[in-house]
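Asker: pasting the structure only:
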């Protein structure tokens, strides 16, 4: 479980084909690796990955085909930046919202509108996810917990403050770039429970 508060920008060292439809991802992140052990969870652009090795500030993780198909991790290249967050611990602050690190879909940035001190980003909204996205609700974009400012049938908007622009990959993304989306898990559970009522 994560909170959607990015701890550091990591650097992709490599994404190597591991045979079949899997890969091995290596990421440099001195902060998140400072206490990372084999089997720990680290969110990489919103995708929960399991640490295999941690050597000199670089951790590696296996990425299975399902993850490559349902996220944008497959387009990562050496030298690129990624949002990193360690799993939350019992008693840690919940600064964002409950984030599982289970990507629901991939969207694209369709517009960026700069203001004096902040920026509005508009994203495409996959049809199968639109029912879970509500104005003033929470959504995770590339692992960042954000509040939805506006939503239509096929887009949603968020506002990014200077800190988010500076300390996450969202500050450097351009129109057309893919992003990982995770909708609020509570909405999915509510839908499931209401759907099962007779």
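Answerer: Perfect, thanks for sending it. Small disclaimer: the values here were computed from a predicted structure and weren't measured.
Asker: When you work out contacts or count neighbours from here on, use the C-alpha atoms and nothing else.
Answerer: Noted.
Asker: and stretch 143-157, which residues are buried?
Answerer: 143-151, 155-157 (16 or more other Cα atoms under 10 Å).
Asker: next one: stretch 6-16
Answerer: 6-15.
Asker: Please identify which helix or strand holds residue 165.
Answerer: If you go by DSSP states H and E, residue 165 is part of helix 162-167.
Asker: Show me what that helix is in contact with.
Answerer: Outside helix 162-167, the residues that touch it by Cα atoms under 8 Å, 6 or more residues apart in numbering are 6, 8-9, 117-118, 170-172.
Asker: who are the neighbours of the longest strand along the chain, in terms of helices and strands?
Answerer: When secondary structure is assigned using DSSP state E, the longest strand within the chain turns out to be strand 8-19. If you count contacts as 3 or more Cα pairs under 8 Å, 6 or more residues apart in numbering; DSSP states H and E, strand 8-19 packs onto strand 22-28, strand 81-86.
Asker: Centre of the chain to it, how far?
Answerer: The chain centroid and the centroid of strand 8-19 are separated by 15 Å, computed with Cα atoms, centre = their mean, to the nearest Å.
Asker: for stretch 104-121, same thing?
Answerer: With Cα atoms, centre = their mean, you get 15 Å for stretch 104-121.
Asker: Can I get the contacts of helix 162-167 in TSV including secondary structure and distance to residue 181?
Answerer: Output for the contacts of helix 162-167, formatted as TSV (DSSP: H, G, I helix; E, B strand; the rest coil; distance: Cα to Cα, whole Å):
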residue	secondary structure	distance to residue 181
6	coil	15
8	strand	19
9	strand	18
117	coil	25
118	coil	21
170	helix	13
171	helix	16
172	helix	17
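Asker: Which of those sits closest to residue 49?
Answerer: residue 6 (14.9 Å; Cα to Cα).
Asker: let's bring in a second model and compare:
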């Protein structure tokens, strides 16, 4: 062993052998780690404690720690609202959210119909009952078409509605003239009785009166319409004619017609008996029939 050490010391100055520096000492031989060494041999002096930065260093452990400053996903929904009550948005009234029953409240009188100063098409109606508690933006069915009140004058007992180009194309309102009567019904409230059937006030199309005949005190009315509407009309089913909820009695598929009968009381409170053969009426079929047809159509194509 002594001979080996002599050979090493004679060949060069003290140098690093592997990862250790050897130095000669008469008393003893010390082995110390090099500053540049990558050896895993521990230092001779007491090792200094290592301080880990918990924010940047991943601890060598089987458990995964989440830094306390990291925002929780849940906080994205609750931040700033911990002490607040949930807010419920109230949507403004619109025709798509209104329901009617087809029980006419009164007949109003057309006062004016035509192009207004603002460029739109306005319809002004004289009424009494439906003006009770009326507000701008309220919905009133006029001959079965859900319309929005744009102006009213309680002193003159009049209110105004605007008619869109689509309304003029798809309803019979365009045929109205000053002095004519129209059926009026306010939107249904949750506490009201449903005397007729649920109606949306969305006119599906028009029909033409092709026959009117009295039998006793009852009035038979025969109406012709398009086959696309007739498929939703069934005997003993409900239909809205100018906003009046009526019961279909017969359907004549070969003529594309159906008929109804008005009793004496109804004749005095709706506009249908005031019309003549050849005039048009607004029709709204039962919405349930439209949903069924839509679902069956999707089933057949799938």
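Answerer: Looks like it came in fine. What you see is a predicted model; the values in this text were computed from it and never measured.
Asker: thinking again about what came up before, need the helices and strands packed on strand 8-19 of structure 1 in a markdown table (columns: mean neighbour count).
Answerer: As requested, these are exported to a markdown table (neighbours: other Cα atoms under 10 Å):
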| stretch | mean neighbour count |
| --- | --- |
| strand 22-28 | 22 |
| strand 81-86 | 26 |
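Asker: What segments of structure 1 are strands?
Answerer: Under DSSP E, structure 1 gives strands at 8-19, 22-28, 41-44, 47-55, 58-63, 81-86, 105-114, 119-124, 138-141, 144-151, 155-160, 178-183.
Asker: Tell me the residues of structure 2 aligned with the lengthiest helix in structure 1.
Answerer: Taking DSSP state H as the assignment, the helix of structure 1 that covers the most residues is helix 185-195. Under TM-score structural alignment, helix 185-195 of structure 1 corresponds to residues 287-297 of structure 2.
Asker: cool, stretch 79-91 of structure 1 as well?
Answerer: The aligned range for stretch 79-91 of structure 1 is 179-191, by TM-score structural alignment.
Asker: How about stretch 127-146 of structure 1?
Answerer: By TM-score structural alignment, stretch 127-146 of structure 1 lines up with residues 227-246 in structure 2.
Asker: And that stretch, end to end?
Answerer: End-to-end distance for stretch 227-246 of structure 2: 19 Å, by Cα to Cα, to the nearest Å.
Asker: which of the residues in it are buried?
Answerer: 229-230, 232-234, 238-246.
Asker: Next: stretch 52-65 of structure 1.
Answerer: 52-54, 58-63.
Asker: Next, format the residues you listed as a markdown table and append distance to residue 31 of structure 1.
Answerer: What follows is the buried residues of stretch 52-65 of structure 1, written out as a markdown table (distance: Cα to Cα, whole Å):
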| residue | distance to residue 31 of structure 1 |
| --- | --- |
| 52 | 17 |
| 53 | 15 |
| 54 | 12 |
| 58 | 10 |
| 59 | 11 |
| 60 | 15 |
| 61 | 17 |
| 62 | 20 |
| 63 | 22 |
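Asker: And those, which is closest to residue 29 of structure 1?
Answerer: residue 58 (6.1 Å).
Asker: That closest one: what's it in contact with?
Answerer: Applying Cα under 8 Å, 6+ apart, the residues near residue 58 of structure 1 are 13, 26-30, 33.
Asker: one step back: from the buried residues of stretch 52-65 of structure 1, which is closest to residue 40 of structure 1?
Answerer: residue 52 (8.3 Å).
Asker: distance of that closest one from residue 175 of structure 1?
Answerer: 34 Å.
Asker: and residue 64 of structure 1, what pairs with it in structure 2?
Answerer: Per TM-score structural alignment, residue 64 of structure 1 is aligned with residue 164.
Asker: so how far is residue 124 of structure 2 from its match?
Answerer: Taken as Cα to Cα, the span from residue 164 of structure 2 to residue 124 of structure 2 is 14 Å.
Asker: can you give me the helices in the stretch 1-150 of structure 2?
Answerer: 2-11, 75-78 (DSSP state H, counting those that start in this stretch).
Asker: What's the match for residue 42 of structure 1 in structure 2?
Answerer: That one, residue 42 of structure 1, aligns with residue 140 by TM-score structural alignment.
Asker: excluding its backbone neighbours, what's nearest its match?
Answerer: Leaving aside its chain neighbours, residue 140 of structure 2 sits nearest to residue 186 (4.6 Å; criterion: Cα to Cα, 6 or more residues apart in numbering).
Asker: what's near enough to touch that neighbour?
Answerer: Counted by Cα under 8 Å, 6+ apart, residue 186 of structure 2 has contacts 100, 105, 130, 139-141.
Asker: Residue 1 of structure 1 too?
Answerer: 87-88, 98-101.
Asker: In TSV, list these along with distance to residue 184 of structure 1 and neighbour count.
Answerer: TSV is the format used below for the contacts of residue 1 of structure 1 (distance: Cα to Cα, whole Å; neighbours: other Cα atoms under 10 Å):
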residue	distance to residue 184 of structure 1	neighbour count
87	17	20
88	17	17
98	8	19
99	7	28
100	9	21
101	11	26
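Asker: Between these, which sits nearest residue 21 of structure 1?
Answerer: Among the contacts of residue 1 of structure 1, and counting by Cα to Cα, the member closest to residue 21 of structure 1 is residue 101, at 20.4 Å.
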